[in-house]
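Asks: Predicted coordinates and the sequence they were generated for:
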Amino acid sequence: MIVIKGIGKTQRGATLVVALILLLVMMLMASTALQSNILQSRMAANLQDQTVAFEASETALLYAEEWLASLNVAPELTDYESWRPGDAEFVFDSRKRSALQDQLNQLPTVKNWVDRARPANDFNSTDVARVYEQPRVSLEVIDFSPDDKTTGYAYGQESGVITFRQHGRSTGVTGSSEVVLVSEYRKRFR
């Protein structure tokens, strides 16, 4: 303890010790508040990045739906396992089982799906802005319901309703967020 001798009274310096303790407490509070603000800023940035990824993936699905709506005849189908890079067909026949869904359910094999998916700007010439990489879309036929169910039928030769499943994948601005959306689209072909 510090003892200060002055005129008339002896002072012990307790005020200095209390002031130093209060200063230490205020520094700890400021440090905690700063760390909390940094954490909240990171969380907000991650949420914004995830929102951009979601919106880009949704836009890619809308582009694919617009493309399907513009078709006059049913698209040619390909088998998922027999597809090779450079093949013109990219709508997969998944009426028996969904190989695309199987691939997406196994995380290490997602690259196989990405290789077979089309960039969104294949369906619409407008690039999706503010994303790390352009979103990708895959299309598969999951059901064909012919108008005339009394006769034998084959895909693309009879009029009917085709149900397509679309998988859209996109990243956010930084590339650290990834969103995969799945939707279905039905269209009648004559």
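Replies: On my side now, so go ahead.

Asks: Could you use CA atoms for every contact and neighbour count after this?
Replies: Will do.

Asks: Helix, strand, or coil at the residue nearest to residue 167 when sequence neighbours are not counted?
Replies: Using C-alpha to C-alpha, 6 or more residues apart in numbering and skipping the chain neighbours, the partner closest in space to residue 167 is residue 182 (4.6 Å). Using DSSP: H, G, I helix; E, B strand; the rest coil, the structure places residue 182 in strand.

Asks: what's the spacing between residue 182 and residue 161?
Replies: As judged by C-alpha to C-alpha, to the nearest Å, residue 182 and residue 161 stand 19 Å apart.

Asks: roughly how far is the strand or helix carrying residue 63 from the heart of the chain?
Replies: Assessed by DSSP states H and E, residue 63 sits inside helix 14-70. Mean C-alpha position of helix 14-70 versus that of the full chain (C-alpha atoms, centre = their mean, to the nearest Å) differs by 19 Å.

Asks: so what secondary structure elements neighbour the helix or strand following it?
Replies: Using DSSP H and E, the helix or strand that follows helix 14-70 towards the C-terminus is strand 77-78. The helices and strands touching strand 77-78, judged by 3 or more C-alpha pairs under 8 Å, 6 or more residues apart in numbering; DSSP states H and E, are strand 91-93.

Asks: Use this one as the comparison:
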Amino acid sequence: MNRNMKYCVGYQQGATLVVALILLLVMAMMASTALQSNVLQSRMAANMQDETIAFEAAESVLLYSEGWLSKQTALPDLILYDDWSAGSSEFVFDGRTSSKLKKQLEDASLVSGWESRAKQVTFFDANASVSSKLHAQPRVSLELTDFDLDNKKVTGSYSSGGSTALFRQLSRNTGATGDSEVILIAEYRKRFEY
């Protein structure tokens, strides 16, 4: 009887070791999976924050350019796409025939050409605070897309001469890392009296 008990006790001690090792392996795999999940969630949160920073920068530069347009008393000087050069003082493009700026923004290989023509937020407001969190300075480009002279023959027309211009604003900005990119397109209608 003693021999059988010794044999069973020895056999069970080996099985306990194998079961313990298997449980340890399972727990290590669960910990590894939980760690990977936490790292993935952390990256997702960082990407969302970077995208939010890029969106806010793009929106702020649109607001600054709208403020600049609202202060203009006359239609800004326009420049044709083919006449533009790096030294051009005009930066509002005449886009009534086509929107080359929009096409450049949609084609990633042409973005550098758009950036050379776009204006930074500090152009519109010298006191504009540009966040140091941004990878690149926010930029916006303006183009005239429609221009209507007042029609005096229409009943209820304005008493003085004037015109209405429709501007398209294109803003492309990156977040803090440069990995996120936001492109916003807005339109701004302005009435000019003369």
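Replies: Great, that's in hand. Just so it is clear, the structure is predicted and the values come from calculations on it, not from any experiment.

Asks: From residue 93 of structure 1, how far off is the residue nearest to residue 167 of structure 1?
Replies: Separation of residue 182 of structure 1 from residue 93 of structure 1 (C-alpha to C-alpha): 16 Å.

Asks: Show me which of the two is the more surrounded one.
Replies: residue 93 (21 against 15; other C-alpha atoms under 10 Å).

Asks: who touches that one in this structure?
Replies: Residues in contact with residue 93 of structure 1 (C-alpha atoms under 8 Å, 6 or more residues apart in numbering) are 77-80, 140-142.

Asks: Just among those, which is most surrounded?
Replies: residue 140 (25 neighbours).

Asks: so which strand or helix has it?
Replies: Using DSSP H and E, residue 140 of structure 1 maps to strand 136-146.

Asks: That strand maps to which residues in structure 2?
Replies: Aligning strand 136-146 of structure 1 against structure 2 (TM-score structural alignment) gives residues 139-149.

Asks: tell me which residues of that stretch are tucked away?
Replies: 139-145, 147 (16 or more other C-alpha atoms under 10 Å).

Asks: Could you measure from residue 121 of structure 1 over to residue 61 of structure 1?
Replies: When distance is defined by C-alpha to C-alpha, residue 121 of structure 1 is 11 Å away from residue 61 of structure 1.

Asks: So the two - more neighbours on which side?
Replies: Neighbours were counted for residue 121 of structure 1 and for residue 61 using other C-alpha under 10 Å; residue 61 has more, 28 against 17.

Asks: residues in contact with that one?
Replies: Applying C-alpha under 8 Å, 6+ apart to residue 61 of structure 1 gives the contacts 120, 137, 166-168, 183.

Asks: re earlier: and the residue nearest to residue 167 of structure 1, what's its match in structure 2?
Replies: Under the alignment (TM-score structural alignment), residue 182 of structure 1 pairs with residue 185 of structure 2.

Asks: Show the contacting residues for its match.
Replies: Residues near residue 185 of structure 2 by C-alpha under 8 Å, 6+ apart: 168-171.

Asks: now residue 180 of structure 1
Replies: Residue 180 of structure 1 touches 54, 57, 167-170, counting by C-alpha under 8 Å, 6+ apart.

Asks: and it, how far is that from residue 73 of structure 1?
Replies: Going from residue 180 of structure 1 to residue 73 of structure 1 by C-alpha to C-alpha gives 28 Å.

Asks: Leaving out sequence neighbours, find the closest residue to residue 141 of structure 1.
Replies: Excluding the flanking residues, the one nearest residue 141 of structure 1 by C-alpha to C-alpha, 6+ apart is residue 164, at 4.5 Å.

Asks: What helix or strand is that neighbour located in?
Replies: Judged by DSSP H and E, residue 164 of structure 1 forms part of strand 160-171.

Asks: Read off where that strand ends up in structure 2.
Replies: The aligned range for strand 160-171 of structure 1 is 163-174, by TM-score structural alignment.

Asks: Using the aligned residues only, give the average distance of the matching stretch to structure 1.
Replies: Compared with structure 1 after fitting, stretch 163-174 of structure 2 has a mean deviation of 0.6 Å; criterion: mean C-alpha distance after the TM-score superposition for structure 1.
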